[in-house]
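Enquirer: Following is a predicted model, sequence given first.
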Amino acid sequence: MFFASLAKAHHEILLFAVVGLAIGGIDDFIIDVLFLCRHLWRRLTVYSRHQRMTTVTLPASVRPGRIAIFIPAWREADVIGPMLRNALAHWGHQDYRIFVGLYPNDQATLDAVAPLAAGEERLILCINERNGPTTKADCLNVVWRTMLREEARTGVDFKAIVMHDAEDVVHRDEIRLFDVMTDRFQLVQLPVLPLPGQGGWWNKAIANHYCDEFAETNCMLS
């Protein structure tokens, strides 16, 4: 009798778990169905009527404006120098300004950025009043206030703000793309390609696992 009751209780618990898992999976299934329907609709209509745009065929903005790039930095001396040199070289003399948030007690990062900013009007240092680390939000607030002072000094308002990290490898056409896309949208997010790390097999295993998760998360957000 006891074992029969135990088996019945076990059956009821399994049934409850199955029903709960089914209900919890319905929302995921609906998202998959919506994605497939939207993908099919775009394949049958949009792609058949419009040629896919590339950076070569990208039109100029009807309302061009200056783009602000925010880069918060704390102990980024190893990566921020190459990142900034790459950005300045790729973006050339397009209408943008790079604002780098720094801390007075992070001398290594200051030494990496200051020589690049010397005589370069497109690169502006934003040094926090407090020693770091604080928070990324606090650093970005310092950068924001510096941008407002730059607008007041030059009389030119910024059209959009672009967020970058100190280790990013930027794309040469992103300034033009942001300039065009912000004519239509208040928020623009570009796909991000994670780059595998270098080093021994253990470092590569960790880095490549992070790359997979990063790419999956970015695709979900995009």
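Expert: In hand now; what should we look at?
Enquirer: going forward, measure contacts and count neighbours with C-alpha atoms only.
Expert: OK.
Enquirer: Now for residue 41, how many residues are close by?
Expert: Using other Cα atoms under 10 Å, residue 41 has 12 neighbouring residues.
Enquirer: buried residues in the helix ranked longest in the chain?
Expert: Longest helix of the chain, by residue count under DSSP state H: helix 2-41. Buried positions in helix 2-41, judged by neighbour count with 16 or more other Cα atoms under 10 Å: none.
Enquirer: Tell me which other helices or strands the helix or strand that that helix is followed by touches.
Expert: Sequence-wise, the next helix or strand downstream of helix 2-41 (DSSP states H and E) is helix 47-49. For helix 47-49, not one helix or strand is in contact under the criterion 3 or more Cα pairs under 8 Å, 6 or more residues apart in numbering; DSSP states H and E.
Enquirer: List the contacts of helix 47-49.
Expert: Helix 47-49 has contacts (Cα atoms under 8 Å, 6 or more residues apart in numbering) with no other residue.
Enquirer: ok, second structure coming up, stack it against the first:
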Amino acid sequence: MFEAKNITKTFNGEGGEAAVLNGADLLVEPGRFVSIVGRSGSGKTTFLNILSTLLAPDSGELLYRGEDITHASRARLNELRRRDFAVIFQFHHLLPYLTARENVLLPYMQGLGPVTAAVRRRADACLDRVGLSGKGGKLPGHLSGGEQQRVAIARALVKESAILFADEPTGNLDKETGDAIMGLLGELKHEGLAIVMVTHDEEYAARADRAVRMADGMVLKQ
């Protein structure tokens, strides 16, 4: 479904060039949950940003359903991110002036499709599913941190994407809320959603179908 081959990435800083990825590889099969763990600085977040096409690699290949998207046009990548890819960040990136429901509907407001009555009902159903029934009209500032992260997950769900990329989705949550989010991700995997999750939590990483470890910018062989 999705494959990364020999991905490299170097950044320029005050101390000169720093190689963050040194030939990272990953295969994600349909409906599988893959977790990526590693120490701070191992390159896991940079790798996830490249997998989700938010960042371009210096070299290597990205293949999605047999299509080489490594050097795809901006229009093609935008289309993939709108329709097939969903991303959840550690920091939820909700727009503070939009209600929870409007934040969930944001992919449609940004061109995914018209905001029909059916789409609004789907947004409410996604909020219900993440435990926010009746809170669709609240602004993010009136929600707890855990509730805001749940809104971000509902926003990812509303698109019915094929693959979900999650960067430390439980990093800012208490244990109870984190467990609930992990339970939800497990349900989504069983429904056919492919998931790639970066986490520092070994317990949560072990809940995936496959846990891979990164070190020195490479995915270690399992």
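Expert: Structure received. For clarity, every value in this text was computed on a predicted model and none was experimentally measured.
Enquirer: Any idea what the TM-score is?
Expert: Overlay of the two chains. TM-score (TM-score structural alignment, normalised by the length of the first structure): 0.26; 96 aligned residues with a Cα RMSD of 5.7 Å.
Enquirer: on that earlier part again, what packs against the longest helix of the first structure?
Expert: Right, helix 2-41 of the first structure is packed against no helix or strand by 3+ Cα pairs under 8 Å, 6+ apart.
Enquirer: in which helix or strand would I find residue 151 of the second structure?
Expert: Using DSSP H and E, residue 151 of the second structure falls in helix 145-157.
Enquirer: That helix - contacts with which helices or strands?
Expert: The contact analysis (3+ Cα pairs under 8 Å, 6+ apart) places helix 145-157 of the second structure against strand 85-88, helix 100-104, helix 117-129.
Enquirer: Quick one, which of these gets closest to residue 7 of the second structure.
Expert: Checking those against residue 7 of the second structure by Cα to Cα gives strand 85-88 as the closest, at 19.2 Å.
Enquirer: ok, back up a step: let me have the helices and strands packed on helix 145-157 of the second structure in TSV, extended by mean neighbour count and distance to residue 177 of the second structure.
Expert: Compiled in TSV, these are given as follows (neighbours: other Cα atoms under 10 Å; distance: least, Cα to Cα, whole Å):
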stretch	mean neighbour count	distance to residue 177 of the second structure
strand 85-88	23	15
helix 100-104	26	18
helix 117-129	17	14
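Enquirer: wait, which of those is closest to residue 27 of the second structure?
Expert: Comparing those by Cα to Cα, strand 85-88 comes nearest, at 15.6 Å.
Enquirer: circling back to that earlier point, and residue 219 of the second structure, which of the helices and strands packed on helix 145-157 of the second structure is closest to it?
Expert: It is, among those and with distance given as Cα to Cα, strand 85-88, at 20.8 Å.
Enquirer: Just list what that closest one packs against, helices and strands only.
Expert: The helices and strands touching strand 85-88 of the second structure, judged by 3+ Cα pairs under 8 Å, 6+ apart, are helix 145-157, strand 163-167.
Enquirer: for residue 12 of the second structure, what are its contacts?
Expert: Going by Cα under 8 Å, 6+ apart, residue 12 of the second structure touches residue 18.
Enquirer: where exactly do the strands run in the second structure?
Expert: 2-13, 16-28, 33-37, 59-64, 67-68, 85-88, 163-167, 194-198, 210-215, 218-219 (DSSP state E).
Enquirer: Thanks a lot, catch you later.
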